[in-house]
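Engineer: sequence-free structure coming up:
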C-alpha cells in the first residue's frame, strides 16, 4: 500500500506521485494504458479515474446505510466547488468497508482534488460535469435498491451502466477533443456516437466476470431478475449449483449486450485519427482484454459458482501487452487482432497464432 502523509496538499509533485502510485493498486489495466497519455491529458484522465473510483467505493460499501451513502456522495460532489470541503472529506467519510487500496484512496480524497485543481480550467469543467452525472446516477440507484442492488430488467441494467460507465466514455471523449489537435470537431461528433458503448462494454464484461464476487462481497446482483425468472431461477438462486444451467441461460442477454457494445467500442477506437497515437494506445489494451475475457465468459459457468470468477491467463495478458500497441497504426491490424482474440486465447509464439507484428 502507498504510505504517504502530506503536510500540504499544494505540494504538487507529491500529490501527483501519490495519484500515480495508487493507480495500479486500484486498477492494473488502467495503469497500463494511462502511461501512453502525455502531459495534462494524462493527468486529467488519471484524476478522472481516481475520482470515479472514490465515488464507486462509497456506493459499493456493503454495510453503509442508504442515508449515509447519499450524504457522503453529496459531500463528495461539494468538494469540486469548495477546496475546504475536499480537505476535510477524509475525516467526514469515516469508516467504510471494501478493498484495502480503495479505502486508502478514499482516505486521500483531498490529494486527488489537489490534482484536480491543478488541471486546466476546461478539463476541470469536463471532470466535474461527468463525475457529477455519474454520482447522481449512483445516488438514484442507491435509493431505488436500499437493501443492495437488485436489477429487475435489461432496461434498468442499461440505465445503471450508462451512469457508472457510459459517462466515462463521454468524459474521455471530451478530454480527447480538448487536448488532442488530431481530434477535430467532426471527429469529436463522430466519437460521441459510440463513446458510451466504449465504457459500457468494458463495464458489462467486468460485471459478468464478477457475478459471484458482487453477490457475495458487495451485496449487488446485476443480472436482471426478469431474465432469471424467464429461465426458472431468481436472484436468490443465482449461485445455487442446482440452478447453474438456468442461470447460465439467463445471462445470455448480458453477454449479447457486451458483444454488441465491444464491437461499437472497437469502431470507436478505429474512428480515432491514426495521428492521435497516444489515444489509440490508451484504448487498445482494455479493449482486447475485454474481448478475451468475454470469450472465456461465453464458454464458462465459473462466475456463477460461489467464489468463482473469470480471468484470462497471464500468458495471454503478456502477449496482448506485447502485440496490442503495434496494431494501433492500422485499422486492419486492429481488426485482425480482435478477430483472433474473439476465437481463441492469443498466445505469442503459439503455432495457432498467425498474427505478425506490424513494424
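Structural biologist: Yep, it's here. A quick note: this is a predicted structure, and the numbers were derived from the prediction, not measured.

Engineer: rest of the way, CA atoms for contacts and neighbours
Structural biologist: Will do.

Engineer: number of nearby residues for residue 78?
Structural biologist: 16 (other C-alpha atoms under 10 Å).

Engineer: same check, this time on residue 155
Structural biologist: Using other C-alpha under 10 Å, residue 155 is surrounded by 11 other residues.

Engineer: so it: helix, strand or coil?
Structural biologist: helix (DSSP: H, G, I helix; E, B strand; the rest coil).

Engineer: the helices in the stretch 1-150 of the chain, which residues?
Structural biologist: Per DSSP state H, counting those that start in this stretch, the stretch 1-150 of the chain carries helices over the ranges 12-26, 28-34, 39-60, 66-78, 83-93, 100-107, 109-117, 121-144.

Engineer: need those in JSON lines with distance to residue 250, can you?
Structural biologist: Output for these, formatted as JSON lines (distance: least, C-alpha to C-alpha, whole Å):
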{"stretch": "helix 12-26", "distance to residue 250": "30"}
{"stretch": "helix 28-34", "distance to residue 250": "29"}
{"stretch": "helix 39-60", "distance to residue 250": "24"}
{"stretch": "helix 66-78", "distance to residue 250": "29"}
{"stretch": "helix 83-93", "distance to residue 250": "38"}
{"stretch": "helix 100-107", "distance to residue 250": "31"}
{"stretch": "helix 109-117", "distance to residue 250": "39"}
{"stretch": "helix 121-144", "distance to residue 250": "22"}
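
Engineer: to residue 288, which of these lies closest?
Structural biologist: Closest to residue 288 of the helices of the stretch 1-150 of the chain is helix 28-34 (C-alpha to C-alpha; 11.0 Å).

Engineer: correct me if wrong: residue 102 contacts residue 26.
Structural biologist: Yes - Residue 102 is in contact with residue 26 according to C-alpha atoms under 8 Å; the separation is 6.1 Å.

Engineer: give me the nearest residue to the most centrally placed residue in the chain, chain neighbours excluded.
Structural biologist: The chain has residue 203 as the residue nearest its centroid, 5.6 Å off, counting by C-alpha atoms, centre = their mean. Nearest residue to residue 203, sequence neighbours excluded (C-alpha to C-alpha, 6 or more residues apart in numbering): residue 165, at 6.2 Å.

Engineer: need the contact list for that neighbour.
Structural biologist: Residues near residue 165 by C-alpha atoms under 8 Å, 6 or more residues apart in numbering: 196, 199, 200, 203.

Engineer: A further structure is provided below for comparison with the first:
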C-alpha cells in the first residue's frame, strides 16, 4: 500500500530497522488517510470536520473505514481496516505517538476547513499542522524505538516544515515573486534541520532523515525563480535523486549538499525580487553553518545538467543519422 501512495517515501523508509520501519510506515499511512479526507472536496464540511477531529479514535477500530478520495487513495480508505489492524500490533509507545499527532493534525485540519488561509501567520499555522507535526511524530517514534534522544519541539517542527510540498497558482510576475517568497520562508528552517540531523546517533535513522532533507533543499533550488513551475512538473532528476540516496551517509555529505544547493539558489537571486535581500541573508546563514563544520566535500550537484546532456545526445544522433544517410546513399 505504501508503494501505491508514495513511492519516494517507500524508498527512504527502507533505511530503517524492521520495528521502526513498521511504525513509521503505519504513521505515514494514517496521516495519508487523514489527508485524503481533508482533500476530498466532495465531502460536506459538516461531515468532514467530525471525521477529522475523531480520526485518532478511528485508528483503534479494526472495522472502521470511510470511502473517499480517488485511485490509490480511495483504495487506502476502503482498506483502512488493514492499517488499523497493523497499528494495533505496534508497541504502546509507537501507538501513543501516532495517536497524539493524528489528534493534533486532525484538529488543525478541521480548523482550516472552516477558516481561510489569508495571512502569512495563517499559512505558517496551517503548515505547522500538516507538516511540522510530522516532524514531532517522527522524533517521538525515534525516541520510542530507544535509539534517539527526544529532539526539541522547535527542531522537530522545522524538520517537518522543510519537507512541506508547495502548490502554486497560475504563472505571472507576481506569482514567481510569491514562489520565491515561499522558498525563502522554507529556507528559514534549514539551519534547524542541520542541527537536528547532526544530533542523530543511529545511522539508519540518519539516512532516513537526511535523504528527504537534501531532496527538499534541492527542490527549493530548482523551483526558486523558475517560471517552469507554473507550466508543468518541476522536480529533481532521477539520476540526481539516485546520487543523493547513494552518497548520503554522513553529516559531511549533508553539509556539502546544503552548501551546494544554497549556492545554486544564490546564483538565481534576482535583485529586483522584493525578497532578494532576505533570501540572500538566509542562504548566507546556511552556507556559513555548512562552512563552519569544516567538512565540506567537492561533489558538484548540477540540476541543469540533464538539459544539456539531452541536447548533446540529440545533436550526436542527428550527426550519426546524417553520416549513415550519406554512406547508404553512396
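Structural biologist: Done, it's in. Because the structure is predicted, anything quoted here is derived from the model rather than measured.

Engineer: TM-score of the superposed pair?
Structural biologist: Superposed pair, TM-score by TM-score structural alignment, normalised by the length of the second structure: 0.76. Supporting alignment: 269 aligned residues with a C-alpha RMSD of 2.1 Å.

Engineer: hang on, the earlier thing: helix, strand, or coil at the residue nearest to residue 203 of the first structure?
Structural biologist: Residue 165 of the first structure - assigned by three-state DSSP - is helix.

Engineer: need the contacts of residue 165 of the first structure in a markdown table (columns: distance to residue 295 of the first structure and secondary structure).
Structural biologist: Output for the contacts of residue 165 of the first structure, formatted as a markdown table (distance: C-alpha to C-alpha, whole Å; DSSP: H, G, I helix; E, B strand; the rest coil):
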| residue | distance to residue 295 of the first structure | secondary structure |
| --- | --- | --- |
| 196 | 21 | helix |
| 199 | 18 | helix |
| 200 | 17 | helix |
| 203 | 15 | helix |
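
Engineer: now do the helices in the stretch 151-300 of the second structure.
Structural biologist: All helices of the stretch 151-300 of the second structure, identified by DSSP H, counting those that start in this stretch, fall at 153-161, 173-187, 190-198, 203-223, 238-247, 251-267, 276-292.

Engineer: I'd like to know which of those helices is closest to residue 94 of the second structure.
Structural biologist: Among those, helix 203-223 comes nearest to residue 94 of the second structure, with 15.6 Å by C-alpha to C-alpha.

Engineer: tell me, that closest one lands on which residues of the first structure?
Structural biologist: Mapping helix 203-223 of the second structure onto the first structure (TM-score structural alignment) gives residues 277-297.

Engineer: mind listing what's buried along that stretch?
Structural biologist: If you call a residue buried by 16 or more other C-alpha atoms under 10 Å, then stretch 277-297 of the first structure has these buried ones: 277-297.

Engineer: then stretch 134-145 of the first structure?
Structural biologist: By neighbour count on 16+ other C-alpha under 10 Å, the buried set for stretch 134-145 of the first structure is 134, 135, 136, 137, 138, 139, 141, 142, 143.

Engineer: and the third one, what's its match in the second structure?
Structural biologist: Aligning on TM-score structural alignment places residue 136 of the first structure opposite residue 107 in the second structure.

Engineer: so what does residue 140 of the second structure match up with in the first structure?
Structural biologist: Residue 140 of the second structure maps onto residue 174 in the first structure, by TM-score structural alignment.

Engineer: whoops, I mixed them up, residue 299 of the second structure
Structural biologist: When the first structure is aligned by TM-score structural alignment, the residue opposite residue 299 of the second structure is residue 355.

Engineer: name the nearest residue to that match, sequence neighbours excluded.
Structural biologist: Of all residues not flanking residue 355 of the first structure in the chain, residue 337 sits nearest, at 6.9 Å (C-alpha to C-alpha, 6+ apart).

Engineer: residues near residue 38 of the first structure, how many?
Structural biologist: Residues near residue 38 of the first structure, counting by other C-alpha under 10 Å, number 12.

Engineer: ok, it to residue 119 of the first structure distance?
Structural biologist: Counting by C-alpha to C-alpha, to the nearest Å, the gap from residue 38 of the first structure to residue 119 of the first structure is 13 Å.

Engineer: ok, residue 306 of the second structure - contacts?
Structural biologist: By C-alpha under 8 Å, 6+ apart, the neighbours of residue 306 of the second structure are residue 237.

Engineer: now with 10 Å?
Structural biologist: 237, 239, 240, 312 (C-alpha atoms under 10 Å, 6 or more residues apart in numbering).

Engineer: next one: residue 215 of the second structure
Structural biologist: Each residue near residue 215 of the second structure by C-alpha under 10 Å, 6+ apart is listed here: 163, 221, 235, 236, 240, 241, 244, 245, 257, 258, 261.

Engineer: ok, the closest residue to residue 52 of the first structure other than its chain neighbours - how many residues close by?
Structural biologist: Nearest residue to residue 52 of the first structure in three dimensions, chain neighbours excluded: residue 131, at 6.5 Å (C-alpha to C-alpha, 6+ apart). If you count neighbours by other C-alpha under 10 Å, residue 131 of the first structure ends up with 23.

Engineer: mutual contacts of residue 102 and residue 26 of the first structure, please.
Structural biologist: Overlap of the contact sets of residue 102 of the first structure and residue 26 (by C-alpha under 10 Å, 6+ apart) consists of 50, 53.

Engineer: show me what residue 252 of the first structure lines up with in the second structure.
Structural biologist: Looks like residue 252 of the first structure aligns to residue 180 there (TM-score structural alignment).

Engineer: pretty sure that match sits against residue 224.
Structural biologist: Yes - the criterion here is C-alpha atoms under 10 Å, and residue 180 of the second structure meets it with residue 224 at 5.6 Å.

Engineer: which one, of the helices of the stretch 1-150 of the first structure, ends up nearest to residue 157 of the first structure?
Structural biologist: Comparing those under C-alpha to C-alpha, the one sitting nearest is helix 121-144, at 10.5 Å.

Engineer: that closest one vs the second structure, average offset?
Structural biologist: Comparison of helix 121-144 of the first structure with the second structure after fitting gives an average deviation of 0.8 Å (mean C-alpha distance after the TM-score superposition for the first structure).
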